[in-house]
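# Give me a 3D structure for the following:
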Amino acid sequence: MRICIFCGSNSGFDPQFVDEARELGRVLAANRIGLVYGGASVGLMGAVADAVLAHGGEAIGVIPEALVDKEIAHHGLSDLRVVGSMHERKALMADLSDAFVALPGGMGTLEEMFEVLTWAQLGFHSKPCAVYNIGGFFDTLLAFLDQLVATGFVKSQHRDMVRVAHSASALLDRLREDAPVVVSKWHDVPSTGGPAPRKGR
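Predicted coordinates:
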C-alpha cells in the first residue's frame, strides 16, 4: 500500500507541524506503507520523506522539472520522478497511490486535495481521502465544508468523504474504513434515467 501525502513545502510557524509530519513518516514506515509525495526536500514535504527513509520505508517523489530547483528536489529518495507539468505530477501521484492525505500546507496543498476529492465525488476513483488535522489546522475548512452542505452545493455523503484524524495512528485507522456510498453529485438529476449531467465542477 502507498499513501499520497499533500503538504507544505514550507514548515509553518508551529513546530508541531514538523513534529507530526515526522511522526507520520515513522508510522508509515513501521506499517510498511509507502509514501508518494511532491518530491521536495524542504518544509513538511521534506520532514515526512526524511522520516520515512530514516525508518527504512519507501518514499517516492514526483516533481515537475520547473520546480526541481524551486522546491529543492529530494535526491535521496527511493524513487524520484521528474515530470513535465503539474498535471502530470498529480496524475502520476494519484496512479501510484491507494489513498490521499492532506497535512497542513498552502494553496497547492488545498488544490491537490480538493482535486482528488472532486474525482471521488464524480466517481472517477474510490480511494479514501483524509486530512491530518494537526493542532486544529483544518477546523475552519471543515466548517466551510459543512456550510457547503447546508447551502445545497455539496451532498452530505460527499462531505463525509473527508475523513479526519488527529494522530498518525488514528489516520491509518480512518483510511482503512469502508468506502462511502457512491451517490450522484447533482441534487436536481435523478440517480437513474433522465438526461446525463454535463461533466464539470
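# From here on, just use CA atoms for contacts and neighbour counts.
Noted.
# Tell me how far E112 lies from G84.
Distance of E112 to G84, given as C-alpha to C-alpha, to the nearest Å: 17 Å.
# For the two, work out which one has more neighbours and name it.
E112 (18 against 12; other C-alpha atoms under 10 Å).
# wait, what's in contact with A73?
Counting by C-alpha atoms under 8 Å, 6 or more residues apart in numbering, A73 touches 39-41, 63, 67.
# now do G105
G105 touches 6-10, 12, counting by C-alpha under 8 Å, 6+ apart.
# any idea how far it lies from A165?
16 Å.
# Show the residue spans covered by the helices in this protein.
In the chain, the segments counted as helices under DSSP state H are 15-30, 43-54, 86-96, 107-121, 139-150, 156-159, 168-175.
# Quick one, which of those gets closest to A130.
helix 168-175 (7.1 Å; C-alpha to C-alpha).
# just to revisit the earlier point, can you redo the contacts of A73 as TSV with distance to S169 and neighbour count?
Below are the contacts of A73 laid out as TSV (distance: C-alpha to C-alpha, whole Å; neighbours: other C-alpha atoms under 10 Å):
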residue	distance to S169	neighbour count
G39	24	30
A40	24	27
S41	24	21
I63	28	27
L67	32	18
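# Kindly reformat the residues you listed as JSON lines and extend each row with distance to F124.
As requested, those are arranged in JSON lines below (distance: C-alpha to C-alpha, whole Å):
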{"residue": "G39", "distance to F124": "25"}
{"residue": "A40", "distance to F124": "28"}
{"residue": "S41", "distance to F124": "31"}
{"residue": "I63", "distance to F124": "23"}
{"residue": "L67", "distance to F124": "28"}
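# measure Q157 to I5 for me?
23 Å.
# Excluding chain neighbours, what is closest to A94?
In this structure, A94 finds its nearest non-sequential neighbour in C4, 7.3 Å apart by C-alpha to C-alpha, 6 or more residues apart in numbering.
# and the one you found, how many neighbours?
Look at C4: counted by other C-alpha under 10 Å, it has 24 neighbours.
# Sequence B follows; please return its structure for comparison with A:
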Amino acid sequence: MKTIAVYCGSSTGVDPIYMKEAKRLGEVLVENGLDLVYGGATVGCMGAVADAVMEAGGKVIGVIPEKLQNVELAHHQLTELHVTKTMHERKALMAEYADGFIALPGGSGTLEEWFEVFTWAQLGYHNKPCALLNINKYYSPLLSLFDHMIEQGFVKPAYKDLIVCENDPNELVNQLKEYQGEYIHKW
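Below is the predicted model:
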C-alpha cells in the first residue's frame, strides 16, 4: 500500500474536531509512509489534510475538475495537481492512483465519490479497502442505514463487513494496511 485516496468536504464543518482530525489523518499517513491523493482544493477538510501531509514531508496528488478550480480553490502548492475535464475523470484518476480509500466527514460529493469506489469493491472491480473515519460519530447514521438495508434484504451483511470504520486515524490506517478483502459473490 502506497497511496490513499481521501474524500472529504471542502467545508470545515461546525465542530473544530473535523479540521483537527483531518490534519491528524494527514500526519498519520506520512508517519506510515503513505502518499495522499485527494480532490485538489485548498479549503475545508480537503485543504487541511493536504497541508498536513505536505508539512510532514509527504507527497500529495490533487485531482480537480476544471469547473471546480475556482469554486474549491485549486491547491497549486502540491506535489502534483491534475486538472480534469469532468468529475468522472477525476474519480477515475483518483481510483487509479489509490491503493485504498478513506472518507472523512463531508457532504453529498464526499458520499458519492466514496460510494462509487465502495460499489466497485462489492462488484469485484477492485480489492482495495474502503474506509470511513467516523469523527464525532459522523458516519454512525450511515452505518445504521446499512443495517436497515440488510434487514430489508437489499444488502448482504458481508458487504457491510467490507467497510473499515474507526474513529481514530491511527487505528484506521493500521486496519487499511492489514486489509485482506475478497470478492463476495452476489448469488
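# Select only the buried ones of the contacts of G105 of structure 1 in PyMOL?
Entered in PyMOL, the line below selects the buried ones among the contacts of G105 of structure 1, by 16 or more other C-alpha atoms under 10 Å:
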select buried, resi 6+7+8+9+10
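# Quick check: of the contacts of G105 of structure 1, which lies closest to F124 of structure 1?
For the contacts of G105 of structure 1, the nearest to F124 of structure 1 is F6 (19.2 Å; C-alpha to C-alpha).
# can I assume that closest one is in contact with T109?
Yes - using C-alpha atoms under 8 Å, F6 of structure 1 is in contact with T109, at 5.4 Å.
# Please identify every residue contacting each of the two.
Common neighbours of F6 of structure 1 and T109 (C-alpha under 8 Å, 6+ apart) are 102-103.
# Please flag which of the contacts of A73 of structure 1 sit within strands.
I63 (DSSP state E).
# mapped onto structure 2, which of the contacts of A73 of structure 1 hold?
Using both residues aligned by TM-score structural alignment, their matches' C-alpha atoms under 8 Å, structure 2 keeps these contacts from the contacts of A73 of structure 1: 39-41, 63, 67.
# can you pull the contacts of the residue nearest to A94 of structure 1?
Contacts of C4 of structure 1 by C-alpha under 8 Å, 6+ apart are 35-37, 93-94, 97-101.
# hmm, try it at 6 Å
With contact taken as C-alpha atoms under 6 Å, 6 or more residues apart in numbering, C4 of structure 1 is in contact with 36-37, 97, 100.
# May I ask which of those residues has the most neighbours?
Result: Y37 is most packed of the contacts of C4 of structure 1 (other C-alpha under 10 Å), 29 neighbours.
# Tally up the residues packed near the aligned residue in structure 1 for V155 of structure 2, please.
Aligned counterpart of V155 of structure 2 in structure 1: V154 (TM-score structural alignment). Counted by other C-alpha under 10 Å, the residues lying close to V154 of structure 1 total 18.
# wouldn't V82 of structure 1 be in contact with A66 here?
No - in this structure V82 of structure 1 lies outside contact range of A66 using C-alpha atoms under 6 Å: 9.3 Å.
# The two - which one has more neighbours?
A side-by-side neighbour count of V82 of structure 1 and A66, using other C-alpha under 10 Å, places V82 first with 18 against 13.
# Quick check: H75 of structure 2 vs A41 of structure 2, distance?
Applying C-alpha to C-alpha to H75 of structure 2 and A41 of structure 2 gives a distance of 5 Å.
# actually V164 of structure 2, sorry about that
25 Å.
# go on, N170 of structure 2?
24 Å.
# contacting residues for I150 of structure 2?
Counted by C-alpha under 6 Å, 6+ apart, I150 of structure 2 has contacts K156.
# if I look at it, how far off is G13 of structure 2?
Taking C-alpha to C-alpha, one finds I150 of structure 2 at 30 Å from G13 of structure 2.
# Equivalent analysis for A74 of structure 2, please.
Taking C-alpha to C-alpha, one finds A74 of structure 2 at 19 Å from G13 of structure 2.
# Pull out the buried positions in stretch 80-97 of structure 1.
80-83, 89-90, 92-94, 96-97.
# Looking at those, which is nearest D178 of structure 1?
Out of the buried residues of stretch 80-97 of structure 1, the member with the shortest distance to D178 of structure 1 (by C-alpha to C-alpha) is S97, at 17.0 Å.
# wait, doesn't that closest one sit right on R2?
Yes - assessed by C-alpha under 6 Å, S97 of structure 1 is found in contact with R2 at 5.1 Å.
# tell me, what's touching the two both at once?
Shared contacts of S97 of structure 1 and R2 (C-alpha under 6 Å, 6+ apart): none.
# quick revisit: of the contacts of G105 of structure 1, closest to C129 of structure 1?
F6 (10.8 Å).
# Identify the residue spatially nearest to the closest one, adjacent ones excluded.
Using C-alpha to C-alpha, 6+ apart, the closest residue to F6 of structure 1 is A102 (4.7 Å).
# gap between the one you found and G76 of structure 1?
23 Å.
# neighbours around the closest residue to I135 of structure 2 other than its chain neighbours, how many?
Using C-alpha to C-alpha, 6+ apart and skipping the chain neighbours, the partner closest in space to I135 of structure 2 is N167 (5.2 Å). By the other C-alpha under 10 Å criterion, the neighbourhood of N167 of structure 2 contains 16 residues.
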